[in-house]
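K.L.:
From the sequence below, what's the structure:
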Amino acid sequence: MKKLSILVFAICLALTSCKEGGSTKEDFTPSSIGQVNSLTVVMSNELWEGKVGDNVRDHFAASVVGIAWNEPIFTLRHLPETVFTGAVRKSRSVLVVQKKDTTNMSYINSNMYARPQNVAVVVGSTEEGIIETLNKQADHIISEFNKTDLKVTQGNFKRSLNKETDIQDKFGVKMDIPSVYNVGKSEDNFVWLDRSIKNGTMNLIVYALPWDSFSNDATFISDIVRKRDSIGKKYIPGPNEGTYMDTEKAFAPSVYPAEIGGKKAAEVRGRWEIYNYSMAGPYVSYIINDKENNRKLVVEGFTFAPAAVKRDFMFELEAIVKTLRFVPKTAE
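P.N.:
Next comes the predicted model:
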């Protein structure tokens, strides 16, 4: 009996040691590299310089919605397969396009050479087949690349977070907001945080609207503009007397379904301007269906950065909003 107990103990000890001291592939996978919104495209020079390359650029370097200048969704870097070795294999987002005598197909491998990483592979026997597959799968591939970039960006926020509680106090929500943002205005139904950037600012605002603010689908977009303009006029003054933020009328906002904090929401992308003053820029607004509190909660990010690339600024603001979670208010 004693020998049996010793044997069982020895087996348990061995299993524990293997579990704790054993190594997995994950332990040795290096960290991925590259800026967010960048994409390494691996394909032959022949494909890159022809209609397949044009199709890749049409999808993956399309202009970001809501930004006046043509800023691409991804900054593309092309490499032929023979050069895709060494450190470049650690790129976070990789698209491999190959022409082979095989069935048209596409798939995404996670963490092949680094972590986190997505390697999307599109294969076809003809250029037409490759293009057909890209047309079908590009949106899904872009979404997966964006999800990973968002997670990386949100992870970076945690290094130093803003500790101010105005948003939680007033609205019962929290977000992972970097400490470089500071509350500049805090009123009963409005909080405004901003951070300075070169020659401009990045801004985050939160406010609530009545639950029935958007009761008519036919007038949804015009109602969004009207409500947004009323908030801008009340809370966001321009540099001169009589000036304030409103929505640029020449640029119709684009609306997409979204989910924020576990609740259904509308994502609105467009351009703001200052009434009677030459200032403008992009915004992304999330209108969250908060039925439990009988309200529409609005969280918006907007950027003022003349003559600067705004894509990555707007991506950071989107990443902040998508950390939102509902929590008890700390004050009434």
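K.L.:
C-alpha from now on. contacts and neighbour counts both.
P.N.:
Fine.
K.L.:
mind listing what's buried in the helix of greatest length in the chain?
P.N.:
Using DSSP state H, we find that the single longest helix of the chain is helix 127-157. Within helix 127-157, the residues that qualify as buried are 127, 129-131, 133-134, 137-138, 141-142, 144-146, 148-150, 153-154, 157, counting by 16 or more other C-alpha atoms under 10 Å.
K.L.:
Next: stretch 56-76.
P.N.:
Buried residues in stretch 56-76, defined by neighbour count with 16+ other C-alpha under 10 Å: 56-57, 59-61, 63-67, 71-74, 76.
K.L.:
Need the residues that contact stretch 310-330.
P.N.:
Here stretch 310-330 makes contact (C-alpha atoms under 8 Å, 6 or more residues apart in numbering) with 36-37, 64, 67, 71-73, 150, 153-154, 165, 168-177, 202-204, 260-262, 282-284, 299-303.
K.L.:
try 7 Å
P.N.:
Residues outside stretch 310-330 that contact it (C-alpha atoms under 7 Å, 6 or more residues apart in numbering): 71, 150, 153-154, 168-177, 260-261, 299, 301.
K.L.:
One more, so I can put them side by side:
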Amino acid sequence: MEQPEECSRPQVWNEIENLPQLKRSSAALILIAFLLFVGCQSAKEGESSKPSKSEQTKILPSSTGARCEVILVCTEKVWNSRALNPLKNELLRPQPGLPQPEPYFSIMRVDPANFKNVIQRNKAIIVVEESDTARFRWFRNLYAKPQNVALITYTTFQDIYNLTARHRREIFEKFRAQDLKSTRLTLLKSGAKWQDATKNQKLKILMPPGYSRVVHKDNFSMYFAQSAKTHHVIMVHTRPWDPDGELPDEWKIIEIRDSLTILHTQASRPGSYTVVDTTIRPLSRTYNLNGRLTTEMRGLFKSVNDFLGGPFYTLVLFDEDRKLMVFIDAFMQAVGQNKRNMLMEMEVIARSIDLK
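P.N.:
Prediction:
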């Protein structure tokens, strides 16, 4: 049988065999270490030649866009038709609890030919375009991040009407949740810090720069911020609550709120204070917020013995483990100013309350 041809050994091995035993062992170890080093370097060079995941993934710019702003990409003919009525009625309906009418969202129409460059980086976009199929789809981080893009394709205007009627609430909720999240991130980037909300409970609240704590008691704290044209107040209050009892209704919550503002607030005139304006009934709802039963209320307050007033936003969280009711209230005065975006920021502060 033919023997396999013997491979010639590298000259370096022949030289090692001719060395004395001790020197031979040392030289062999040095050679092995050298070969391992060269092999590792070759492997590293091979790895570096492959594109990394970050290189393979397109790097998206940061999204832009004002709070509560939506870009709607469609032709003028579509915009002026009735096909978009369900969507417009949903996004442009007045936000409750404001002294003057302001819609939940501001819509900016963009012609498809102009939908490019920086406009594509808006965080909330709806694209309505003609196609051979009628369909509704979501795209995440399509042109920038974070970003939500809703694509509506249609063959007839009736398709637009049907799709927007079917998905209008979904669009509203997704864009509003996105605004709340981006507002919180903006507060954190601006230097907002976690603070003890009250003395006797382990409660934390995210407070942005500009707010000063003017009252800090066992079960009550008040924060105040002002500018040349606005005044902002946030109150945190705790009181015992029996989980086996009934939840306080909206009138009981108003009673609690009024008891706090009568004691701790004063308008511009001596002897004045603020209370809920019940001539316009506040809107309230009870739901689950971050795993806790919560009552939310929006309405207007007024000043007794004065003429000032404005919107308020109240959260009441029920902690079954500690048998505690946590009351967070945010209200503001901003004469002659649009208040929607400012109140959303205060809502985000109130929602940041941490009961852990």
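K.L.:
Give me the next element, helix or strand, following the longest helix of structure 1.
P.N.:
Remark: after helix 127-157 of structure 1, the chain's next helix or strand is helix 166-171, criterion DSSP states H and E.
K.L.:
from the chain's centre, how far out does that following helix sit?
P.N.:
In terms of C-alpha atoms, centre = their mean, to the nearest Å, the gap separating the centre of helix 166-171 of structure 1 from the centre of its chain is 24 Å.
K.L.:
how close does it sit to structure 2?
P.N.:
Compared with structure 2 after the fit, helix 166-171 of structure 1 shows a mean deviation of 3.5 Å (mean C-alpha distance after the TM-score superposition for structure 1).
K.L.:
Can you name every helix or strand that that helix contacts?
P.N.:
strand 173-174 (3 or more C-alpha pairs under 7 Å, 6 or more residues apart in numbering; DSSP states H and E).
K.L.:
hmm, back to that, whereabouts in structure 2 does the longest helix of structure 1 align?
P.N.:
Residues 157-187 of structure 2 are where helix 127-157 of structure 1 lands when matched by TM-score structural alignment.
K.L.:
Could I get the full set of helices for structure 1?
P.N.:
Ranges of helices within structure 1 are 2-21, 25-28, 45-48, 51-60, 127-157, 166-171, 220-235, 311-321, based on DSSP H.
K.L.:
Now that we have those, can you turn them into JSON lines and tack on distance to D194 of structure 1?
P.N.:
Putting the helices of structure 1 into JSON lines (distance: least, C-alpha to C-alpha, whole Å) gives the following:
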{"stretch": "helix 2-21", "distance to D194 of structure 1": "45"}
{"stretch": "helix 25-28", "distance to D194 of structure 1": "38"}
{"stretch": "helix 45-48", "distance to D194 of structure 1": "41"}
{"stretch": "helix 51-60", "distance to D194 of structure 1": "30"}
{"stretch": "helix 127-157", "distance to D194 of structure 1": "15"}
{"stretch": "helix 166-171", "distance to D194 of structure 1": "13"}
{"stretch": "helix 220-235", "distance to D194 of structure 1": "14"}
{"stretch": "helix 311-321", "distance to D194 of structure 1": "11"}
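K.L.:
M112 of structure 1 is nearest to which of those?
P.N.:
helix 25-28 (10.1 Å; C-alpha to C-alpha).
K.L.:
and the closest one, how far from structure 2 on average?
P.N.:
Mean for helix 25-28 of structure 1 is 4.6 Å (mean C-alpha distance after the TM-score superposition for structure 1).
K.L.:
In that helix, which residues are buried?
P.N.:
When neighbours are counted by 16+ other C-alpha under 10 Å, no buried residue of helix 25-28 of structure 1 is found.
K.L.:
Let me see the contact set for T40 of structure 1.
P.N.:
Taking C-alpha under 7 Å, 6+ apart, we find T40 of structure 1 in contact with L76, R77, H78, S91, S93, V94, L95.
K.L.:
So what's the residue count around the aligned residue in structure 1 for S272 of structure 2?
P.N.:
Taking TM-score structural alignment, the alignment pairs S272 of structure 2 with T243 from structure 1. When neighbours are counted by other C-alpha atoms under 10 Å, T243 of structure 1 registers 17.
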